[in-house]
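Asker: below: sequence and its predicted model.
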Amino acid sequence: MARYIFITGGVVSSLGKGLASAALGALLQARGFSVRLRKLDPYLNVDPGTMSPFEHGEVFVTDDGAETDLDLGHYERFTGVAARNTDSVSSGRVYSTVLEKERRGDYLGKTIQVVPHVTNEIKDFINVGDDEVDFMLCEIGGTVGDIEGLPFFEAIRQFAHDKPRGQCIFMHLTLLPYLSASGELKTKPTQHSVKELQSIGIAPDILVCRSEHPIPEKEREKIALFCNVRKDAVVAAYDLKSIYEAPLAYHEQGLDQAVLDAFDISPAPAPNLAIWNDVKDRIINPEGTVRVAIVGKYTQLEDAYKSIKEALTHGGMANRVKVDVEWVDAEVFDSADDVSPHLEGFHAILVPGGFGERGTEGKIKAAQFARERKIPYLGICLGMQMAVIEAARNLAGFDDAGSEEFDHEAGGKRFTPVVYHLKEWVQGNHKVRRKETDDKGGTMRLGAYNATLAEGSKVAQVYGTSAIEERHRHRYEVDIKYREKLEKCGLTFSGMSPDGRLPEIVEIKDHPWFIGVQFHPELKSKPFEPHPLFADFVRAAKETSRLV
């Protein structure tokens, strides 16, 4: 039976609950325990799949096809535990389930209320997989006091009450602001946040206090006294140069020991932090620098490409170099004849995924620049499709090559559809059929799919195998009927779906490193296990940097 740790936040948002949860999960693993992490989000969207990247950041996709909060990416990167559909829930999903049950008559005609029906649904969700791990860490999105979060706070209060004593603890993150005029850290916001939490029946066992300055012993004692926690359960969370220093930093501050003490686990198993010491060493002691341009359309918000940026960092660790990522807005040179001023000086170019036509001409020109200048290129999802369209236009003679996606937006046929809307495919042992009129998320190929790599190809060399499984999130595919003409021009289809119908990977043979993938390899990269494509991409960038 799992022990439960509920992580809440107060004072302000973006304090780092997701990072703290992930780091704690890694520390518990280092002590020999098994963990699973979950995210409970109060927003009314069923999931973030249809939310704008500017609104929510990236959508993290699991192997089983769930579109989830980007914090689940942190959980996976720090623990290596693959997230599942049951590890992310929103108010929208909860209410949808409750209303479906009500329509079916499951409640036998009773009046449907937040308590007990909504809270019971949340508790049932939290309880899934109770017997699978030693610790279940559940992060509650938002901050205490938010009106939309109240059902979740009530649910975890009830959940802890229902479980045997000592099986659940609460960890609360707060802010200790520093007033430069008086030279003081102020504890009052933390006190008020804890009182807000206590007013709904939850008493924190551990306080994690975010601070830009060291917390004096006097302030630590004051927080412990007025918030009714032990002094050694007041844990400082300081700003770090890299998020991958967090497990070691939290260990130094005693977070994992405070958790074990709260559960009365004694003697506590000694932690093995060798992996995280190695990760920290590779981060703070690079042996060079490479510059990588990410040519995207959501570059105003870095969280829109969170996993890509982290995967590049992992690739840098594998090669002991620092990766300087620079964000290049594809729209800037959509109509430019010469893109050199925007892309010269970079050691590699990455074009990520996206939806819609905006910025795609700039992405196509970025692919052309990388191909012609022999600069390492990695195209992901839409980035692969743009590389194929570029080759179709400039190598195979299809001057009007484009995507059905752009024709659909314009309401007419303007392009030769080298990329088309997929309406039927094979998943496992059954066929999946979709219509353009289906719900947005329902029209996509989501989750893990297998691919077969061509013998002797660059990607087979990179992966070291001929069979892979990667996560997808897209609704348009490269049309296989153009394969022969494109391959005659040098664009090789080096990865295909097992049935040979869907192109998964393309590459250019007479190029130092030019690969496009239909899937999202960044979603499976970890600091202690960099994804092979990103590790080799950064290696190629490192080689380019030596030639510049």
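Answerer: Yep, that arrived. Keep in mind that what you see is a predicted model, and the values were worked out from it rather than measured. Numbering: from 1, shown residues only.
Asker: going by C-alpha atoms from here, please, whenever you check contacts or count neighbours.
Answerer: Will do.
Asker: from His430, how far off is the spatially most central residue of the chain?
Answerer: Nearest residue to the geometric centre of the chain (C-alpha atoms, centre = their mean): Gly73, 3.3 Å. From Gly73 across to His430, the span is 29 Å (C-alpha to C-alpha, to the nearest Å).
Asker: let's bring in a second one:
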Amino acid sequence: MPMVNFTHCLLCALWQPLEENVKLKLSQFCQVPVSNIVNLHDVTNIWHIPLLLRDQRAHEAILKVLGLWCVGKVPQEPKLSEWTERASRFDKLKSPVRIAMVGKYTGISDSYLSILKALLHASVALDRKLVVDWVPSCDLEDSAAVETPDAYEKAWGLLKGANGVLVPGGFGDRGVQGKILAAKHARENNVPYLGICLGMQIAVIEYARSVMKLRDANSTEFDPAAKTPCVIFMPEVGCLTSYCI
């Protein structure tokens, strides 16, 4: 039986634009018109993607396949002035803003992907070029000064050079002391601090210990027997992750 091909459009994601001879070969082997083969190569920022699709008339190919081409109420030319402005704005950013991301999983950026995207959008809105410095929280602790002095110096250098400190969510007590030290540094030096989930607990614990002099202050999330619990579990809420400050 002959193989039936239901492919109408071919979008090729790669690091560089396709050469015309390659598009011709793809057209022959995949039985897709050359005009329906679209380059989705690497660009300087994500806002260039709609412009890339428009410039290659990808919308025309899709509308024709769907039978919507020349239908009165369907716009045939996309209005992308905002996208064009945003893409150009991003490319022109020069003034950096350095954010120290203090956590346990700093070697895996995908662990904090949503946070990174939020920071990116915020920095563009403020005309700043985002620079994220990954700071392993364990490397900020006093024990690291003895065990891994180079990592300790690097971590503190990044933290002290940051315009803002972000401590994201996390689990377990490993690296908690390093996060507390990061929160203390931010508070004492008037550096903007954002604590998300565990990061918020860290800020409360640090303030309770340093300012309120409650030396044993802790969260029952990682110290159920805390002598001075400043963040407690609320079983009446009926959720295993419901904590109250």
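Answerer: Received it, and whenever you're ready, just let me know what you need. Predicted model, so just to flag it, every value in this text is computed and none were measured.
Asker: give me the TM-score for this pair.
Answerer: Between these two chains, after superposing, the TM-score reads 0.86 (TM-score structural alignment, normalised by the length of structure 2); 231 aligned residues with a C-alpha RMSD of 2.2 Å.
Asker: from what I can see the residue nearest to the centre of structure 1 touches Tyr305, true?
Answerer: No: counting by C-alpha atoms under 8 Å, Gly73 of structure 1 stays clear of Tyr305, with 11.4 Å between them.
Asker: what lines up with Glu139 of structure 1 in structure 2?
Answerer: Aligned by TM-score structural alignment, Glu139 of structure 1 pairs with nothing in structure 2.
Asker: number of nearby residues for Glu139 of structure 1?
Answerer: 24 (other C-alpha atoms under 10 Å).
Asker: hmm, it is touching Ile7, no?
Answerer: Yes: using C-alpha under 8 Å, Glu139 of structure 1 is in contact with Ile7, at 4.6 Å.
Asker: overlap in contacts, the two.
Answerer: Common neighbours of Glu139 of structure 1 and Ile7, counting by C-alpha atoms under 8 Å, 6 or more residues apart in numbering, are 17, 21.
Asker: who's in contact with the corresponding residue of structure 1 for Leu214 of structure 2?
Answerer: Mapped onto structure 1 by TM-score structural alignment, Leu214 of structure 2 lines up with Phe398. Each residue near Phe398 of structure 1 by C-alpha under 8 Å, 6+ apart is listed here: 392, 416.
Asker: for Ser266 of structure 1, the count of nearby residues, please.
Answerer: The burial count for Ser266 of structure 1: 9, using other C-alpha under 10 Å.
Asker: before we move on, what SS does it have?
Answerer: Here Ser266 of structure 1 is recorded as coil under DSSP: H, G, I helix; E, B strand; the rest coil.
Asker: quick one: map it onto structure 2.
Answerer: Alignment note (TM-score structural alignment): Ser266 of structure 1 maps to Trp69 of structure 2.
Asker: quick check: its match vs Glu60 of structure 2, distance?
Answerer: Counting by C-alpha to C-alpha - Trp69 of structure 2 and Glu60 of structure 2 are separated by 7 Å.
Asker: please apply the same query to Ser114 of structure 2.
Answerer: According to C-alpha to C-alpha, Ser114 of structure 2 stands 32 Å off from Glu60 of structure 2.
Asker: these two: which is more packed in?
Answerer: Taking neighbours as other C-alpha under 10 Å, Ser114 of structure 2 and Glu60 compare with Glu60 leading, 19 against 11.
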